[in-house]
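1. Got a predicted model here, sequence first, then my questions.
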Amino acid sequence: MRVLLSVYDSRGGVEPLAGLAVRLRELGAQVRVCAPPDEEFAKRLAGMGVQMAPVGPALRSLATGARPPGAAGFQQISAELVAAHFDTLAEAADECDVMLATGVLPAVASARSVADKLGIPYVYACYQAVTLPSPHHPPAARPFRPLPAEVSDHLALWDLDAQSANALFAEAINTHRAAIGLSPVDNIRDYAFTGRPWLAADPILGLWQEPADLEVVQTGAWLLPDERPLPPEVQAFLDAGTPPVYVGFGSMPTTGSHEMARAAIEAIRAHGHRALLSRGWADLALIDDQDDCLAVGEANHQALFRRVAAVVHHGGAGTTTTATWAGVPQVVVPQQTVDQTYFASRVAELGIGIAHDGPTPTTQSLSAALTAALTPEVRVRAAAVAATIRTDGATVAAKLLFDVADHAAGRQRPLHS
């Protein structure tokens, strides 16, 4: 079986797909991953032996570089992303038996369009329940399309969200569909998501609530044991003293990163701990040359988180799952997306950490959060929840993809819902 996995997302979105690719390959599939051409993504996939086809502009350059201003600039970038996906995926998916897509909406809508044109089955997957329409939670506002404050009914808000998605992306999607002989789509979001999306989240962290109109398939998170050794300087730092507190915001290009680093280091020192800063896309840096702090780049989070006293992070799906799996207390400082706020609330509800109030911690606010997180009760609870995390999600999803492809081959038509 030949599989195309398409992702246009940050590192937290690429990593699970790489895990799925490895499990598919173990089951005998030939796998190709379409992903942004960022060097760190390409290096990680190559290190796992996964073939990659770059698509679209580098995500880090979009997140941290200069952008065209306003709504017009956003739609220009979106249109370029759609064009890149129609072109790249049409070639990458040639002779494939099934396609799975995740990431931003214009990219996945483009992916399904290509799958339709080629006549191959398509699956949409996401890493958090809150991005799927449900009566139990509201949508996040889309760029330049605020939700009306006077509307509180969740389903009404999801209807407005579908309208916003059309306003932002339908013209570009339908223009390219027409160019390859496909009819226009009148609901871009629901078309991309399908009626049977996959939820690649652990049921403890990312539970899906019924009833809802969607038939959601929850596979569990797509985890893959990471056997990479820690960098020598990190290993030496860990061995030289008591467990440090880790601070990192992943692929979030936070503003005021110097002030955030200072607040974090001062709060951690106030608790008598050493600090380990992950530079990430925020470019966190040390504030002095004392030997109780270390700044690091790429590192194996699975190994690292098991060696620290607590993890201070942004609440991305990947980081939250890895920290929970490691059984370490967490302080979640959500930055700018609804899924990060959601995972912060789940960490607090589960009793395995603290949800920081607001995206910009001060020394005082972070010190208070660490006081609450670094208690014996939270440590015990974190260890207990870690034991419940499913580790077979990628294998479950890989086998399901084989089933989708086999079913479609028997019917000789795509299976979308």
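-> Sure, I can see it.
2. C-alpha only now, for contacts and for neighbours.
-> OK.
3. shouldn't residue 154 be in contact with residue 130?
-> No - taking contacts as CA atoms under 8 Å, residue 154 lies outside contact range of residue 130: 11.7 Å.
4. Looking at these two, which is more packed in?
-> Shown here are residue 154 and residue 130; by other CA atoms under 10 Å, residue 130 has more neighbours (22 against 16).
5. gap between the more buried one and residue 251?
-> From residue 130 over to residue 251 the distance is 20 Å, taken as CA to CA, to the nearest Å.
6. Next, the contact list for residue 51, please.
-> The neighbourhood of residue 51, defined by CA atoms under 8 Å, 6 or more residues apart in numbering, consists of 31-33, 45.
7. Dump those into TSV; add neighbour count, distance to residue 307 and secondary structure as well.
-> Putting those into TSV (neighbours: other CA atoms under 10 Å; distance: CA to CA, whole Å; DSSP: H, G, I helix; E, B strand; the rest coil) gives the following:
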residue	neighbour count	distance to residue 307	secondary structure
31	21	34	strand
32	21	34	strand
33	27	32	strand
45	21	25	helix
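8. Okay, one more to line up with it:
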Amino acid sequence: MRLLLSTIGSRGEAQPVTALAVQLKELGNDVRVVAPPDFEDLVTGNGIGFTPVGPVLRTVTAVQPKPEDLGRLAEESVREQFRVVSQAAQGADVLVAGGALQHATRSVAESVGARYVYASFCANTLPSPHHAPPAMLGRVPVNGTPEENLAQWEQHRQLFAASREVLNAERAKLGLDPVDDVRDHIFGDAPWLAADPVLGPWPGPGELVQTGAWLIDDQRPLAPELDAFLAGGEPPIYFGLGSMRGAQDAAHHAIAAARELGRRVVLQQGWAGLRLADDAPDCIAIGEVNQQALFRRVAVVVHHGGAGTTTTAAAAGTPQVVLPHMYDQYYWGSQVERLNIGRSAAAVTTEVLAKALQLHEEAAEVGTQVRTDGAKVAAERLQRIAGVNRAN
């Protein structure tokens, strides 16, 4: 059976989509991933067919677009999605949209007669009276009463309305009727939640399919230099911002705070190109790394609050400090606080690090409860869906 998995997000969406693709391939399916060009090596390195969509994110996110350009860029993204996904989806039995702003995938599924599944990687990206929407366009909603939360979700719905015209124009080219509610069209009637039920449970209303987080079983060894550094003293503090464009001084402040506590630092450079302030032997800068292996050997994980990094740190049983920048990251910071496995903060201070260092017992306990089979659960369910679709 043939399945197409699509995302236009950063590594926090491309990596779980790839994890699902790997599990689907192991079940004997023909699988292809559509994702930004940045993640070709990630996808093909796991033996999965790859089709690029859109520009290189690492280059695009380095420049802050002008407000007047946002509408044009959004329209270009929708048209590009329709062009690429339409070509890649021929013969597919199931199309899966992984993450936000997947304007084309459901429409293309309709046009080729395939089943459609929308998967979210965080509970607060799906409407509920029990939480506020994720941060978008610089707005950071705050949880309130159910009525207040629903009012915020209505505002969230309106953010999608700007793309209705271009979406319907592309649907017309496929011979499809127009849609009125863009957001609910994308989410579909039965969205999935690819998040760990302990770390990010669905609060309701109603039930949905919560598979657990989609994680790649990363078997890559740590670089010899990093392995030697880790073995050369007490577990260090890890600091990394993933695909966020963090300021250099954020890393320098984190290193200073760690040093005040007598701790060494592993600094992941990430898309921000973070650099060490000096060449002292108590710090090491690294690039791409097996986080699953690394996080088990550090004292605290300081990060931006992406779904994947939060889950990997939690599964490692290591306390964390979340420095949220955008979208769902504020939610993950609140969940870390709720479970008392770390802290959420605007910046790294000695006090914040000291509090996180005291939470090893709590983090270790939660680590034993985090599921690592979410991608397999989702793959097996999709296999059944694909079989039903083919039979019909």
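-> Received, thanks. Only a predicted model underlies this, so the values are computations on that prediction, with no experimental measurement involved.
9. So after superposing, what's the score?
-> The TM-score (TM-score structural alignment, normalised by the length of the second structure) is 0.95; 391 aligned residues with a CA RMSD of 1.9 Å.
10. who touches both of residue 154 and residue 130 of the first structure?
-> Common neighbours of residue 154 of the first structure and residue 130 (CA under 8 Å, 6+ apart) are 137-139.
11. how about those residues in TSV, adding neighbour count?
-> Shown next, in TSV, are those (neighbours: other CA atoms under 10 Å):
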residue	neighbour count
137	17
138	21
139	21
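12. between those residues, which is nearest residue 343 of the first structure?
-> residue 137 (13.5 Å; CA to CA).
13. Identify the residue range in the first structure corresponding to stretch 294-305 of the second structure.
-> The aligned range for stretch 294-305 of the second structure in the first structure is 304-315, by TM-score structural alignment.
14. Number of residues surrounding the equivalent of residue 143 of the first structure over in the second structure?
-> Here residue 143 of the first structure is matched to residue 137 in the second structure, going by TM-score structural alignment. For residue 137 of the second structure, the number of neighbouring residues by other CA under 10 Å comes to 9.
15. From residue 50 of the second structure, how far out is residue 137 of the second structure?
-> Following CA to CA, the distance that separates residue 137 of the second structure from residue 50 of the second structure is 30 Å.
16. what do you get for residue 142 of the second structure?
-> Distance from residue 142 of the second structure to residue 50 of the second structure, by CA to CA: 38 Å.
17. for residue 249 of the second structure, same thing?
-> Distance from residue 249 of the second structure to residue 50 of the second structure, by CA to CA: 37 Å.
18. Neighbour count for the two, which is higher?
-> Shown here are residue 249 of the second structure and residue 50; by other CA under 10 Å, residue 50 has more neighbours (23 against 13).
19. Can you tell me the SS state at the alignment partner in the first structure of that one?
-> With TM-score structural alignment as the criterion, residue 50 of the second structure lines up with residue 52 in the first structure. Assigned with DSSP: H, G, I helix; E, B strand; the rest coil, residue 52 of the first structure falls in the strand class.
20. contacting residues around the closest residue to residue 52 of the first structure other than its chain neighbours?
-> Residue nearest to residue 52 of the first structure in three dimensions, not counting chain neighbours: residue 33, with 4.8 Å by CA to CA, 6 or more residues apart in numbering. For residue 33 of the first structure, the contacting residues are 4-7, 18, 21, 50-53, by CA under 8 Å, 6+ apart.
21. Just name the closest of those to residue 385 of the first structure, please.
-> Relative to residue 385 of the first structure, and with distances defined as CA to CA, the nearest of the contacts of residue 33 of the first structure is residue 18, at 25.0 Å.
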